[in-house]
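>>> Fold the following, please.
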Amino acid sequence: MMKKYGKSLLLAVFCLIAVRYGFGQQRNLQFAWLTDIHIERGSKHIDDLKASVDDINSNKDVQFTIISGDISDFGYDMDLRIAKQVLDRLKKPYYIVPGNHDTKWSESGATGFQDVFDHRNIAFDYGGISFIGFQTGPIVRRGDGYITPDDFKWVEKEVEKAKKHNHIIIPFTHYPLNNSMSNWYKLSDYFKENKVPVVLVGHGHRNRKMDFDGLPGVMARTNPGRKSKDKNSPVGYTMVKVTSDSIYFIEVNPEINKRTLWHQLSIRPANYTDVKHMPDLSINKRFTNVKTVWQHQIPAGISAAASYDKGKIMVGDRAGLMHCFDLVSGKELWKFKTGKSIFSAPAIYDDKMVFGSADGFIYCLNTQSGKVLWKFAADKWVLGNPVIEDGKVLIGGSDGKFRAIDLQTGKQLWSFDGMKGWIETKPVVYDSKVYFGCWDNNFYALDVKTGALIWKWALNEIRSVSAFYAPAACWPVASNGKVFIAGPDQILTALDAATGKVLWRTKEQPRINEALGISADGSKVYVKAQKGNMLFAYSTKTTEPSIVWQTPVENGADDNQSAILEMDGHAYFTFRSGVAVSAESATGTINWEFKLGDVMLNPATPVDNGRVILSDVDGNLVLLYCSTMH
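Next comes the predicted model:
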């Protein structure tokens, strides 16, 4: 009798546990999973997506579809809208999040995805499961994927909702939760705490069983088919089936009517080893000569360099706020709200500060009060960084135009039109010309007085490449009759400032990062190695590449495009790992290193007397003071 009672008690306890963790109910759930569809006007990828959509619609057992990023190939608003038109043909609901091709290469500053799909993160419940989809792509600036503070708070809120309903939690996002993300551990630690059984990801374009520090992950194949000499890969997507205790992953190839079960996992909530990860800031103990004076955390995150003028620090954030802080105390003096994210570092002259916003306006504010002096309406988003030269504001936008605007009145003086890409760079003015790159694969030289085209140059003159190789993110520099640029081809190029002719290009080694800087005397160009842990200074005077100095650093591979700034004989390099390095301009000797966190730094803002402003994409803003040279 006691044995029977004991068995009944154990069964009752098991049932309670099963209900508590959402796997006691009978479940027969089936959904489709698309990822990395890479829509581009005129491409075969559109037909490939239509084939998968038609096949999904033919299966009456499919309850919904998830899409885990890289909706467009190059972030264009029109391509996102084309994708939506095709996806809207799905008969059942679909739930979509962006990928890095929608957020990094983005004419809208990653705001267009939300305009088209009405969200960037999305959560929904089905069959006792809470599906939580969220953005992890780098925003405008090249670098690792990461989860922003705002998005992480949103994930936390959705997980807490799911727990109140005793739901199983299945997150989906674009980036794998590994070292392809700078702060992956925030998500993996949190999901393990909450017994998440699996995370669904894209980005890698192939079916893959993954392990995120003990947390099971599944990567799904890209949707488009591909034909090559060696192998034909048919159009495909993933069908996911969920039962009471398991989840199954099946590749579906609609054009050849093939289905292949390739993976199976338990859907039951898991118990993980409790391991917590934190940023390693031990480097800060090595360099005791640099100290934090004050620090702020701006919740929306920062994706632009700060600017300094007359005791004030001005910096924009991704919520569209321009902030002004007192340099000495760190107190916020004023803030001004634009309509969308700011990726533009303010240009300042005579108490006037000018910057662009993804809301499509160029603003001029009074630096003392934050009051609007004028604003200019562009035809699209404005991500470009302005310069002020002889009373003119020079700035590019996403409308294929580069403009000169009168600083006093806000009236347009001239416009160079017809470019087929967007502009995010900060132009350089040199020898009566203004130079800048554009995501149409061209680098331009215009007459600074009239806006007339003097010349343009493209890497296609040397070899055939796509616009992904455009020298559009680097801030060009100029000296000694040369303009210097670096692009995703990882080569430093010196162009004749007068003609655009290539004077020299570095060889394939070292691979050069897109971040550039120039010494105050114009004799050296500063660059970082894309791989190889090295800082370089090249001479601007020579007729072929000539290294003045090179200095080893310990920051790993780096693709952070943040410009290199110099002041008082010190050059400031910032890295995707959250590390800033100060080096002597003349010799490359390291003065100090400082780690702010684990996410990408924006360009440093040197102030004076050993003071420098750092900021990162998480929204940390800090004033550092270096008392002596290390």
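
>>> For the rest of this, base every contact and every neighbour count on C-alpha atoms.
OK.

>>> got the residue ranges for the strands in the stretch 1-150 of the chain?
Using DSSP state E, counting those that start in this stretch, the strands of the stretch 1-150 of the chain run over 29-34, 65-68, 94-97, 122-126, 129-133.

>>> Quick check, residue 102 in contact with residue 71.
Yes. Taking C-alpha atoms under 8 Å as the definition, residue 102 is a contact partner of residue 71 at 6.6 Å.

>>> before we move on, back to that, may I see the strands of the stretch 1-150 of the chain organised as JSON lines, with mean neighbour count and distance to residue 195 added?
Converted to JSON lines, the strands of the stretch 1-150 of the chain look like this (neighbours: other C-alpha atoms under 10 Å; distance: least, C-alpha to C-alpha, whole Å):
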{"stretch": "strand 29-34", "mean neighbour count": "22", "distance to residue 195": "20"}
{"stretch": "strand 65-68", "mean neighbour count": "25", "distance to residue 195": "22"}
{"stretch": "strand 94-97", "mean neighbour count": "22", "distance to residue 195": "23"}
{"stretch": "strand 122-126", "mean neighbour count": "15", "distance to residue 195": "17"}
{"stretch": "strand 129-133", "mean neighbour count": "23", "distance to residue 195": "13"}
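
>>> Would you mind giving those as JSON lines with distance to residue 209 added?
Shown next, in JSON lines, are these (distance: least, C-alpha to C-alpha, whole Å):
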{"stretch": "strand 29-34", "distance to residue 209": "15"}
{"stretch": "strand 65-68", "distance to residue 209": "16"}
{"stretch": "strand 94-97", "distance to residue 209": "21"}
{"stretch": "strand 122-126", "distance to residue 209": "24"}
{"stretch": "strand 129-133", "distance to residue 209": "19"}
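
>>> Among residue 102 and residue 71, which residue is more densely surrounded?
Set residue 102 next to residue 71 and count neighbours by other C-alpha atoms under 10 Å: residue 102 wins out with 32 against 29.

>>> residues contacting that one?
Shown in contact with residue 102 (C-alpha atoms under 8 Å, 6 or more residues apart in numbering): 69, 70, 71, 72, 73, 74, 75, 76, 110, 113, 137.

>>> Between all of those residues, which two are separated the most?
Comparing every pair within the contacts of residue 102 by C-alpha to C-alpha identifies 76 and 137 as the most remote, at 15.5 Å.

>>> Could you tell me the end-to-end distance of stretch 201-218?
End-to-end distance of stretch 201-218 (C-alpha to C-alpha, to the nearest Å): 6 Å.

>>> Now the second one, please; I'll put the structures next to each other:
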Amino acid sequence: MKNFSGRIIITIFLLSSFTFLRGQDFRFALITDTHVTKDSLAYNDLVRSVNQVNSTPGISFVLVTGDLTEEGDGESLQKVKDLLDKLNVKYYAVSGNHETKWSESGATDFGRIFGSERFKFTHNGYTFLGFNTGPIIRMMDGHVAPQDITWLEKEFLQAKAGTPFILVTHYPLLDGDVDNWYEVTDLARKYNVKAILGGHYHSNRLVFYDGIPAVINRSNLRDKTDNIGGYSIYEVNNDSILVYEQKIGRVPRKWGGYDLNKVYYTEDNSSYKRPSDSVNTVYPKVKPQWITKIGNTIYSSPVVYDGKIYVGDDTGLLSCLSLKSGKHIWNFKSDNKIIGTPAASDHIIVFGSADKCIYAINAITGKLVWKYLTEGAVLGAVTIDGGIAYIGSGDHTMRAINIKTGKLKWEYSGIKGYIETRPLIYDDKVIFGAWDNNMYALEKETGKLLWSWNGGLTRMHFSPAAVWPVAAHGKVFFTAPDRVLTALDAETGKTIWRTKESMVRETIGLSADKTRLYSKTMQDSVVCYSAVGSEPRKIWSVNAGYGYDHAPSMPVEKNNVVFGSTKNGIIFALGADTGKLLWKHKVGNSLINTVVPLNGRSCLFTSGEGIVGLLSIQDK
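I've put the predicted structure just below:
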């Protein structure tokens, strides 16, 4: 009875607090950054918000703007949906980076559970457009996929002239948050976009995205200052869009808004910051020999085999290109995203897809050889050794499959997290990390577990899962998001040494003579350590001037040159012996995946912008 009376008091309190809103066009709620896990206080915070929205009169709909979960898993997403379904009004949701970066489904669970990765609806003359700002699996800046920009443009063009739009994203469309923010803002400024709404920063802020009014909203999580959760309430009328902070059980507090009759921007973008490629004038001999636009975001590295290049993209398309010219030869379409890097051998190319299948394709004709169905999205990169493909999946399983027959040799499913890395074959072992804090070693012939290593990691997000491990001199080397370079005994899995001296993250490469390790730090520098000995020994460190970077793109040595790449379109080359910077070149402003050097003067690359290219030193 006491709880029931309390609810009546709160409802009366909220009714009285909104009496001044009579006559306004409409109101809606915005809930963001709920960060629900399988069992957490965050879920209880969302319960309170749902209950309060339901007890508040006049709410027309609810926007849910990303980071619904902490780990992007299907169970947590379903839990959030089941709760949101209890809202008395319709709701519209977009995903956040926690649904796309850490996702055993390859970021497909969100669309499956919520019905779509985008939304469009019209209310009282306003058209609302919500879309994903990524990134998918890779650690990089947010990114709006080319196909989503095409969709956005189509919706703008199809609308009646003068239609007012409100865009809904998770990431702020700002430099440093979304790598191709300017593609969206330049498009949006051609139309009547009244505001862009979202979250990510866990705080209330009024900002402008290249002149376009925007609102960043507080997290639904309880504040550290008063231990109270909350969300936002918007009211829209003929003159303004106003935003209120609604803490649970409190009077809503108006804190910002915009004049809907004011012209804030024009199409002209000359006064807004844009990425600079001035570094290319410093090294003018380094140029693309050719560039091919795939048109869809690419999160895997190129594969070179028999004079051809094979590239997978996030629409599920495997493209075969000419190494010489970059021209298309054939395409093969799987039913969902290709995240992991393929591998080729014996005229067969093997790759995994988020459609839960492993594919083998004839490398010459592009025809299907076989398809193997798994229980989860196949996100892992492929390693082929002795006619056997080794590949990990979102169903927490590592598999060994005969590449000619498609017959399963063995599978190991005692893994607690999903797999995205490329497995390492070393001393008759299959070595790989997973998103469960562990590094594993399986017997190559049987798949039997030989050892696993945890290292005392406490958060899933610190797992050595994105890095491609390397091995030499009886040691396995890797880096993880905990910014530690680790060496393990390859036979036992015991720690030999760990160092946080250089603050490296998720990148590692091995020299051709197997004596040196290369890794990127998160700010400008590349470091080189000895792969020999029982203690960490730094050989050199160089400031490569690439800025802040956390992309899991591996350094690769070829002909005594170390090639590397970054999250913002830069490819660089260093002298392997000394670390001397040889050159840098900017090919865009998005993630460059692990490059493939052809020799000491050229390398192939793929980009989040959907391009494949051959970069080289050109003397003429």
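
>>> returning to that earlier point: for the contacts of residue 102 of structure 1, which one is nearest residue 584 of structure 1?
Among those, and counting by C-alpha to C-alpha, the member closest to residue 584 of structure 1 is residue 137, at 34.3 Å.

>>> Roughly how far does that closest one sit from residue 301 of structure 1?
Residue 137 of structure 1 sits at a distance of 14 Å from residue 301 of structure 1 (criterion: C-alpha to C-alpha).

>>> So for those two, which sits in the more crowded spot?
residue 137 (30 against 22).

>>> Now do the aligned partner of residue 388 of structure 2 in structure 1 against residue 483 of structure 1, distance only.
Here residue 388 of structure 2 is matched to residue 392 in structure 1, going by TM-score structural alignment. Computed with C-alpha to C-alpha, the distance linking residue 392 of structure 1 and residue 483 of structure 1 is 21 Å.

>>> more neighbours, those two?
Neighbour tally, residue 392 of structure 1 and residue 483, criterion other C-alpha under 10 Å: the higher count belongs to residue 483, 24 against 21.

>>> Which helix or which strand is home to the more buried one?
strand 482-486 (DSSP states H and E).

>>> Where does that strand end up in structure 2?
So strand 482-486 of structure 1 is aligned with residues 475-479, judged by TM-score structural alignment.

>>> Spatially central residue (nearest the centroid) of structure 1, please.
Against the mean C-alpha coordinate of structure 1, by C-alpha atoms, centre = their mean, the closest residue is residue 138 at 1.8 Å.

>>> Isn't that residue up against residue 175?
No. Between residue 138 of structure 1 and residue 175 there is no contact under C-alpha under 8 Å: 10.0 Å.

>>> longest strand of structure 2?
strand 538-548 (DSSP state E).

>>> who touches that one?
By C-alpha under 8 Å, 6+ apart, the surrounding residues in contact with strand 538-548 of structure 2 are 522-530, 566, 570, 572, 578-581.

>>> For those, which two are the farthest from each other?
Among the contacts of strand 538-548 of structure 2, 530 and 570 lie farthest apart (C-alpha to C-alpha), at 26.1 Å.

>>> Neighbour count: the two, which is higher?
More neighbours surround residue 570 than the other of residue 530 of structure 2 and residue 570, with 23 against 19 (other C-alpha under 10 Å).

>>> ok, for that one, nearest residue in space, not its chain neighbours?
residue 586 (4.3 Å; C-alpha to C-alpha, 6 or more residues apart in numbering).

>>> if I look at the aligned residue in structure 1 for that neighbour, how far off is residue 566 of structure 1?
Using TM-score structural alignment, the partner of residue 586 of structure 2 in structure 1 is residue 595. Distance of residue 595 of structure 1 to residue 566 of structure 1, given as C-alpha to C-alpha: 19 Å.

>>> Map residue 350 of structure 2 across to structure 1 for me.
Per TM-score structural alignment, residue 350 of structure 2 is aligned with residue 354.

>>> I meant residue 38 of structure 2, not that one.
Per TM-score structural alignment, residue 38 of structure 2 is aligned with residue 41.

>>> how far away is that match from residue 85 of structure 1?
Per C-alpha to C-alpha, residue 41 of structure 1 is found 12 Å from residue 85 of structure 1.

>>> ditto for residue 574 of structure 1
For residue 574 of structure 1 relative to residue 85 of structure 1 (C-alpha to C-alpha), the value is 41 Å.

>>> Show me which of those two is the more surrounded one.
Using other C-alpha under 10 Å, the more surrounded residue of residue 574 of structure 1 and residue 85 is residue 574, with 31 against 11.

>>> Just give me the match in structure 2 for residue 570 of structure 1.
So residue 570 of structure 1 corresponds to residue 561, using TM-score structural alignment.

>>> now swap in residue 283 of structure 1 and tell me
Match for residue 283 of structure 1 (TM-score structural alignment): residue 279.

>>> Can you name the residues that contact its match?
584, 585, 586.

>>> longest helix anywhere in structure 1?
Across structure 1, the longest stretch assigned as helix under DSSP state H is helix 2-20.

>>> any idea how far that one is from the chain center?
50 Å (C-alpha atoms, centre = their mean, to the nearest Å).

>>> Now do the buried residues in that helix.
With burial defined by 16 or more other C-alpha atoms under 10 Å, the residues of helix 2-20 of structure 1 counted as buried are 18, 20.

>>> can you give me the helices for structure 1?
So, for structure 1 - with DSSP H - the helices run 2-20, 45-58, 77-87, 100-103, 112-117, 149-164, 184-193, 283-286.

>>> Figure out which of those is closest to residue 268 of structure 1.
helix 2-20 (8.9 Å).

>>> before we move on, what SS does residue 12 of structure 2 have?
helix (DSSP: H, G, I helix; E, B strand; the rest coil).

>>> For residue 6 of structure 2, see how far away it is.
Counting by C-alpha to C-alpha, the gap from residue 12 of structure 2 to residue 6 of structure 2 is 10 Å.

>>> same thing with residue 331 of structure 2?
For residue 331 of structure 2, the distance to residue 6 of structure 2 - C-alpha to C-alpha - is 63 Å.

>>> more neighbours, these two?
When residue 331 of structure 2 and residue 6 are compared for neighbours, residue 331 comes out ahead with 17 against 11, by other C-alpha under 10 Å.
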